[in-house]
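Visitor: got a structure for you, letters missing:
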């Protein structure tokens, strides 16, 4: 079953121009190698709230393909050596949603990544409320919303990750002032607020491999 990887990297420290260039090249190379390996597009996003956070989104044929074939591969191990001095992995897990259903960047300059964590027994109530109230969110978002359940579960917990396209952060904040948001916010009755987070991300642009080689 195709799955979507969601992972977040954090730059270990503020980078000066030369090491920053090294990181950008390594991330661009990682993107291309994963795309060549899977035959699917991968995208990297930078968090607006904290520019040191880098998100990876892409599709794998299965969790096993990612974890058992790609992770130990020579190509990936080489990438890790290039990046280990500069970044650390905050989290990495998979969602039961096709990457193609996540809002494309050309339709939304940014989108929010909402991690909704709940006790396992609250999942059915959350799903019911979300499906009942999602129309208000969809009416305000300038594109299709998408979400999926985390496959690697924490004991006694479920996590639903929601991707919502926005023109900018202000548009998202404006939604929170509407009547529709008051109704949509009923999902809070079912989630663990201290374990739930919402961040905004923007697509990272990389030079083509040919451009990088010319600059080297």
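Guide: Ah, there it is. Note that the structure is a prediction, hence the values are computed from the model and not measured.
Visitor: can we go C-alpha only for contacts and neighbour counts from here?
Guide: OK.
Visitor: If you tally nearby residues, what's the number for residue 91?
Guide: Using other C-alpha atoms under 10 Å, residue 91 has 11 neighbouring residues.
Visitor: here comes the other one, which I'd like you to weigh against the first:
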């Protein structure tokens, strides 16, 4: 099953230089051509020195064992070492092969020469996307799944027309589990407002299975 990569990068300077932005655009194109999936950059709202990479891979081995060790990637990383740090990177079991072009409702053509931005299960078409990391003890994973499956439709009804998509972290650290949830919103305040609704009472039942949570918001960076 194809998987979703999520990585967090931190800027070492207040803003990207034009040369660093150019290299990142090269990296975006190179990774897309290598993986066959679109690659997106998203800037964090809470702290603009952080931005995320969202991409897809046929497998973790294809990413870690081939792309990361490749001469192309290593050269690009060396060029960026004075501008950004990689804080973390892992993979989530959201199958990017099922992402669709929302304008046609058809699976994306992932051949390197016909890459298209995906707006389907991960709501990349939303003005703001929340990235929620839910930390769950292994023994409570099934409890979380039940609560999420029951509460998810209440969340979806509130975020429409934007979608939501979540999946479990695959390459986890330690015994605990991590569930990553992407939600689309018109603005950050809409997400905060959801916590005051009756619908949240149903979705909020996931709290009983949580060990902790980290919730951030991002906007896609569309560099020209």
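Guide: Cool, got the structure. Owing to the predicted nature of the structure, the values given are computational and were not obtained by experimental measurement.
Visitor: TM-score for these two?
Guide: In this superposition the chains share a TM-score of 0.89, using TM-score structural alignment, normalised by the length of the first structure; 201 aligned residues with a C-alpha RMSD of 1.2 Å.
Visitor: in the longest helix seen in the first structure, what's buried?
Guide: Longest helix of the first structure, by residue count under DSSP state H: helix 17-38. Using 16 or more other C-alpha atoms under 10 Å as the test for burial, helix 17-38 of the first structure gives 23-35, 38.
Visitor: just checking, next helix/strand downstream of that helix?
Guide: Heading C-terminal from helix 17-38 of the first structure, the first helix or strand you meet, by DSSP states H and E, is strand 42-47.
Visitor: mean deviation (superposed) between that next one and the second structure, please.
Guide: Following superposition, strand 42-47 of the first structure is found to deviate from the second structure by 0.5 Å on average (mean C-alpha distance after the TM-score superposition for the first structure).
Visitor: Give me the aligned partner of residue 189 of the first structure over in the second structure.
Guide: Residue 189 of the first structure maps onto residue 208 in the second structure, with residues paired by TM-score structural alignment.
Visitor: secondary structure class for that match?
Guide: Counting by DSSP: H, G, I helix; E, B strand; the rest coil, the backbone at residue 208 of the second structure sits in helix.
Visitor: That one and residue 144 of the second structure, how far apart?
Guide: 8 Å (C-alpha to C-alpha, to the nearest Å).
Visitor: Comparing the two, which shows the higher neighbour count?
Guide: Using other C-alpha under 10 Å as the criterion, residue 208 of the second structure and residue 144 rank with residue 144 on top: 22 against 12.
Visitor: The first structure: matching residues for the host helix or strand of the more buried one?
Guide: Assigned by DSSP H and E, residue 144 of the second structure belongs to helix 141-159. Aligning helix 141-159 of the second structure against the first structure (TM-score structural alignment) gives residues 123-141.
Visitor: and that stretch, which residues are buried?
Guide: 123, 126, 129, 130, 133, 134, 136, 137, 140, 141.
Visitor: Go through the residues you listed and name the one nearest residue 48 of the first structure.
Guide: residue 141 (18.1 Å; C-alpha to C-alpha).
Visitor: residue contacts, the closest one?
Guide: Contacts for residue 141 of the first structure were tallied using C-alpha atoms under 8 Å, 6 or more residues apart in numbering; they are 164, 165, 166, 172.
Visitor: What's the second one aligned with over in the second structure?
Guide: Yep, that's residue 165 of the first structure we're talking about. Residue 165 of the first structure maps onto residue 184 in the second structure, by TM-score structural alignment.
Visitor: so that match, which of the three states?
Guide: strand.
Visitor: Number of residues surrounding it?
Guide: 28.
Visitor: still on that earlier bit, superpose on the first structure and give me the mean offset of the helix holding residue 144 of the second structure.
Guide: Counting by mean C-alpha distance after the TM-score superposition for the first structure, helix 141-159 of the second structure comes out at 0.7 Å.
Visitor: wait, the match of residue 165 of the first structure sits on residue 121?
Guide: No - between residue 184 of the second structure and residue 121 there is no contact under C-alpha atoms under 8 Å: 10.0 Å.
Visitor: any common contacting residues for those two?
Guide: 163, 164.
Visitor: which ones are touching residue 204 of the first structure?
Guide: Residue 204 of the first structure touches 43, 44, 45, 46, counting by C-alpha under 8 Å, 6+ apart.
Visitor: Run through the helices of the second structure in chain order.
Guide: In the second structure, the helices defined using DSSP H lie at 18-35, 60, 71-80, 141-159, 188-194, 198-203.
Visitor: got those helices as TSV, with distance to residue 174 of the second structure columns?
Guide: Formatted as TSV, the helices of the second structure follow (distance: least, C-alpha to C-alpha, whole Å):
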stretch	distance to residue 174 of the second structure
helix 18-35	28
helix 60	18
helix 71-80	27
helix 141-159	14
helix 188-194	31
helix 198-203	27
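Visitor: for those helices, which one sits closest to residue 127 of the second structure?
Guide: helix 188-194 (9.3 Å).
Visitor: Tell me the counterpart of residue 169 of the second structure in the first structure.
Guide: Checking TM-score structural alignment: residue 169 of the second structure goes with residue 150.
Visitor: roughly how far is stretch 179-198 of the first structure from the heart of the chain?
Guide: Centroid separation for stretch 179-198 of the first structure versus its chain: 19 Å, with C-alpha atoms, centre = their mean, to the nearest Å.
Visitor: swap in stretch 173-191 of the second structure?
Guide: Relative to the chain's own centre, stretch 173-191 of the second structure is displaced by 9 Å; criterion: C-alpha atoms, centre = their mean.
Visitor: OK, contacts around the closest residue to residue 86 of the second structure other than its chain neighbours?
Guide: Computed as C-alpha to C-alpha, 6 or more residues apart in numbering, the closest residue to residue 86 of the second structure that is not its neighbour in sequence is residue 9, at 4.5 Å. Contacts for residue 9 of the second structure were tallied using C-alpha under 8 Å, 6+ apart; they are 50, 51, 52, 53, 84, 85, 86, 87, 88.
Visitor: Fine by me, thanks again.
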